[in-house]
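> What follows is a predicted structure for the sequence shown.
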Amino acid sequence: MDNQPQKLTTASGRPYAENENSQSAGARGPLLLQDYILHEKMAHFNRERIPERVVHAKGSGAYGTFTVTNDITQYTRARLFNQVGKETRVFMRFSTVGGEKGSADTERDPRGFAVKFYTEEGNWDLVGNNTPVFFVKDPKKFGDFIHTQKRDPYTNLKSPTMMWDYWSLNPESLHQVLILMSDRGTPVGYRFMNGYGSHTFSLINAKGERFWVKFHFKSMQGIRNFSGPEADAMKARDLDFAQRDLLEAIDNGHYPKWALKVQIMPEADAKTYKWNPFDLTKVWPHKDYPLIDVGVLELNQNPDNYFAEVEQSAFAPAHVVDGIGYSPDKMLQGRLLSYPDAHRYRLGGNYEQIPVNRCPYAVHNYQRDGQMRVDGNGGRTPNYFPNSFDTIVADASYKEPAQTLDSLVADWYDRNAPGDNDHYTQPGILFREVMTPEQQMATVQNIVTAMRGISGPKKEQIVFRQLCHFFRADMSLGMAIARGLNVNVDQFMPTAQSAHA
């Protein structure tokens, strides 16, 4: 029976015969309005494209499994971690950040790293990047920053001037800029890079104790990066290198894996730690909070249809499960609203009914109606709560422990006020102590190449301002970049020396 031919039909199920020839008045005459199949095909074709993501527009995805290898139940009651050996199905999407859907996979850009865990207590979306920090620390800045990574409103071209102008005016970006300008900014596809939840989240255990946590995915394939020239050469050879690499690796049985590890900070430590642990531009040094093994994530199944499963996939850091929670991280707080809102705009109010986004376990709520409601819409059941007819209850056992806010005053606080304005120590440590001499040289060359693109009447001002940031982070870094740009370094010495005094 499986080999029997199937009838060609419309979406409503009507069989039809003419799929290539439009009905016309005579062989050479005009077409007839009554050819419904012609209109059906063209109208659907006109609507095949949904709005692309404002960021992370170009991406790749795959299914897999997460397996628990170590017991962390002392920190969290989340059921996906409750037993060593337990497996949870996942869907994962990688992406570039700033480019459009047709852009090159090897652009110098952060990479999105988003994982959807299909747990028995709901879907958990861990939505991060391949970097542990970000360019800004307040969500009010996010749209402005992204505009600088897109196209100039006059030229419709990418603009190094816009990028470096913004970065030089926001020194909190320096840590992420230094990572981006190293060869980590051009990873070899998606299999050979780490992933990070980036934000600080919380874990809650069975006793109701809260811990602050950062999530790390360490590539078990090792780390591989293109040099700047190698990335440019790959753009000329294969715009879709990362998509092709991931797809073919999984098709050929070379399943990529990442080891999930966590950093755990006791809740009370946040008040006294030397850096704000909820600042997205900062890391927690491993010597203070070592990595703890959790499990292994393996990707082992390619989607059957890219649009249905990758393009329509939707991730939101608001989607957590019992035992995993939020934190006062300002950027995380902003994303809790903006991500689901973006999905409703792009995919519709019922985007969580799309199969790739749907929780495979029981879902009970009172959301009804809206475009593309395809699950029966609750049938005859009540659409309000509380009611006298169904058996849905709010389970108090899932309540999170209270969080003390110390009678704080609601106001608009400067995110870079004294105490939160050290933008230079961690980038300096990254350059001096983490990077090898070879990585230092590559990073300097990448920065010099990128900054040579700055143009216009404000060029000198932008270059000088950004150089001051590099000098404050590390004297040798600033000197090397200044030499590469043929800038006289003498004028920077008083500023740089006072910064290190």
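Sure thing, it's come through. Numbers count the residues shown, from 1 in each chain.
> contacts and neighbour counts: CA atoms only from here.
Noted.
> can you give me the strands for the stretch 1-150 of the chain?
With DSSP state E, counting those that start in this stretch, the ranges of strands along the stretch 1-150 of the chain come out as 59-68, 87-96, 111-119, 122-129.
> Which elements pack onto the shortest one?
With contacts taken as 3 or more CA pairs under 8 Å, 6 or more residues apart in numbering; DSSP states H and E, strand 122-129 sits against strand 111-119, strand 195-196.
> what's next to that strand, contact-wise?
110-118, 195-199, 315-321, 359, 361 (CA atoms under 8 Å, 6 or more residues apart in numbering).
> Can you turn the buried subset of the residues you listed into a selection I can paste into PyMOL?
Selection command for PyMOL covering only the buried members of the contacts of strand 122-129, criterion 16 or more other CA atoms under 10 Å:
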select buried, resi 110+111+112+113+114+115+116+117+118+195+196+197+198+199+315+316+317+318+319+320+321+359
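> if we can go back for a sec, tell me which of the helices and strands packed on strand 122-129 sits nearest to residue 459.
strand 111-119 (28.5 Å; CA to CA).
> let's bring in a second model and compare:
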Amino acid sequence: MTTNKKKLTTSWGAPVGDNQNSMTAGQRGPTLIQDVYLLEKLAHFNRERIPERVVHAKGAGAHGYFEVTNDVTKYTKAKFLSEIGKRTPVFIRFSTVAGEAGSADTVRDPRGFAVKFYTEDGNYDLVGNNTPIFFIRDAIKFPDFIHSQKRDPKTHLKNPTAVWDFWSLSPESLHQVTILMSDRGIPATFRHMHGFGSHTFKWVNAEGKGVWVKYHFKTEQGIKNLAPDIAAKIAGENPDYHTEDLFNAIEKGDYPAWKLFVQIMPLEDANTYRWDPFDVTKVWSQKDYPLIEVGRMVLNRNPENYFAEVEQAAFSPGQMVPGIEPSPDKMLQGRLFAYSDAARYRVGPNHNLLPINSPKVEANNYQRDGAMRFDKNGGGSVYYEPNSFDGPTESKENKTTSYSVSGIADSVSYNHDDHYTQAGDLYRLISAEEQARLVENIVNSMKSVEKEEIKLRQIAHFYKADPEYGIRVAKGLGLPVQKKV
């Protein structure tokens, strides 16, 4: 066994003590800005591609509106949700995750589901996926995860060995891997899939009372998926299949729509619920926290110019409005920084001045200069704060609500490390036919993995989720079952 492994270091050569957990103030965060290694990883990662997005490079978008259909004011003071019948303009961008800008639409991959609400309190971005969970639960692992999904630096080919090596060494990914390898891993179109905020967020009402919330967009078109052979055929014949389908549907007046539901959890339940509610690799049972209808989103207008609107669109989960706040979700905490930072690099520091990103209300701040500043740059007005010249000032009523934190500043994981129960529940929930397709998809994907130890390690995860799950994958690969990880 090799013992003289090279030490992982920062770019300035200092050894890294923990590459799995970001530093938080106590068990539940928030993440500390003093974790400079986390910031370095995320900032460097955002600058690894020029000029397309590092992830979600291939996508399509459309304009529409969101209409409130149910009174949720007892949960949130967000103005765009303040009354039934209220409509807010939206722009949504759908995307694949791992492929380049010229990649095929019909590959097995999660789909991005990013919604920009142009509200009267500024823009609110809900940046999610077509799955309610994710592969990892700490942002410090995100650059490594995406590297494993991207092209090998030597061969410039996709590398199944890297993909499954990372997953097998990150058992928290098992739930999402099961979804990805199921029928839902290849949606038939962008219109025929659900969307999710994925993370836990905080809603606050006019009295300052908060609740934890999860978002679910349910497609009115119904769920439809593609078989792998059909998806591969389409990828060769029409790699822009999903992009074309969305454009044509809207152009002919067949406007796609989704109903938005939320799950609401009282703040105090976070301390006693059987799953950590801030762990994005887990779902909340809808029996425990039923879906509550909020509204309906309709897409009814195509972009006039793809580059100006879809390509230059910038989304960040950190762009919130009063009544909506973050949670201690470690993955979300990292994204609050990373997404805006990516936009500053990819589009520029003044990306929010572009028409597709600019709010429908006047923005008043003291930000000046920067590349591509194309408005009046504040003119001759006061350019600092506080000041004695009637410049814009803070509104204390919109201050983010407080919550208590405790513990020591350290790199810590979540309390709960059961990565198998929910994945096993999902396996048992789907039909026998879909189980067979799930196993076949996994086997086909893992066949070309170079190291047997990686296959055996992953089989053990499947087995711990459900013995039959592991046995069937092992049999398909011609390998014995490894019951321990």
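All right, it came through fine. Not measured: the values here are computed from a predicted model.
> Tell me how the two chains score on TM-score.
The pair, once superposed, lands on a TM-score of 0.89 when counted by TM-score structural alignment, normalised by the length of structure 2; 437 aligned residues with a CA RMSD of 1.2 Å.
> For the helices and strands packed on strand 122-129 of structure 1, could you give me a markdown table that also reports distance to residue 160 of structure 1?
Listed next are these as a markdown table, based on distance: least, CA to CA, whole Å:
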| stretch | distance to residue 160 of structure 1 |
| --- | --- |
| strand 111-119 | 19 |
| strand 195-196 | 26 |
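> Run through the residues that contact residue 169 of structure 1.
residue 465.
> again, 10 Å this time
462, 465, 466, 469 (CA atoms under 10 Å, 6 or more residues apart in numbering).
> From residue 89 of structure 2, how far out is the nearest residue to residue 299 of structure 2 once chain neighbours are set aside?
Counting by CA to CA, 6 or more residues apart in numbering, the nearest residue to residue 299 of structure 2 once its immediate chain neighbours are dropped is residue 64, at 4.0 Å. Distance, residue 64 of structure 2 to residue 89 of structure 2, using CA to CA, to the nearest Å: 6 Å.
> For those two, list the residues in contact with both.
By CA under 10 Å, 6+ apart, the residues touching both residue 64 of structure 2 and residue 89 are 117, 297, 298, 299.
> Give me the secondary structure label for the third one.
When you say that, I think you mean residue 298 of structure 2. strand (DSSP: H, G, I helix; E, B strand; the rest coil).
> number of nearby residues for it?
Burial measure for residue 298 of structure 2: 19 neighbouring residues, criterion other CA atoms under 10 Å.
> what does it align to in structure 1?
In structure 1, the residue matched to residue 298 of structure 2 (TM-score structural alignment) is residue 298.
> quick one: contacts for that match?
Contacts of residue 298 of structure 1 by CA under 10 Å, 6+ apart are 62-67, 89-90, 92, 220, 255-259.
> can you pull the contacts of residue 420 of structure 1?
172, 275, 276, 279, 414.
> quick one: the fourth one from residue 447 of structure 1, how far?
Using CA to CA, residue 279 of structure 1 is found at 25 Å from residue 447 of structure 1.
> Those two: who's more crowded?
residue 279 (23 against 18).
> Thought residue 132 was touching that one, still the case?
No: here residue 279 of structure 1 does not reach residue 132: they are 11.1 Å apart, not a contact under CA atoms under 10 Å.
> Spit out the residues that contact those two alike.
Here residue 279 of structure 1 and residue 132 have 198, 199 as joint contacts, going by CA under 10 Å, 6+ apart.
> if we can go back for a sec, highest mean neighbour count out of the strands of the stretch 1-150 of structure 1?
strand 111-119 (a mean of 24; mean count of other CA atoms under 10 Å).
> Tell me roughly how far that strand lies from structure 2 on average.
Comparison of strand 111-119 of structure 1 with structure 2 after fitting gives an average deviation of 0.2 Å (mean CA distance after the TM-score superposition for structure 1).
> mind checking how far residue 305 of structure 1 is from residue 354 of structure 1?
13 Å.
> the more surrounded of the two?
residue 354 (19 against 9).
> quick one, what contacts that one?
308, 309, 312, 313, 314, 347, 372, 373, 374, 375.
> Out of those, which is nearest to residue 265 of structure 1?
Of those, the one sitting nearest to residue 265 of structure 1 (CA to CA) turns out to be residue 314, at 29.6 Å.
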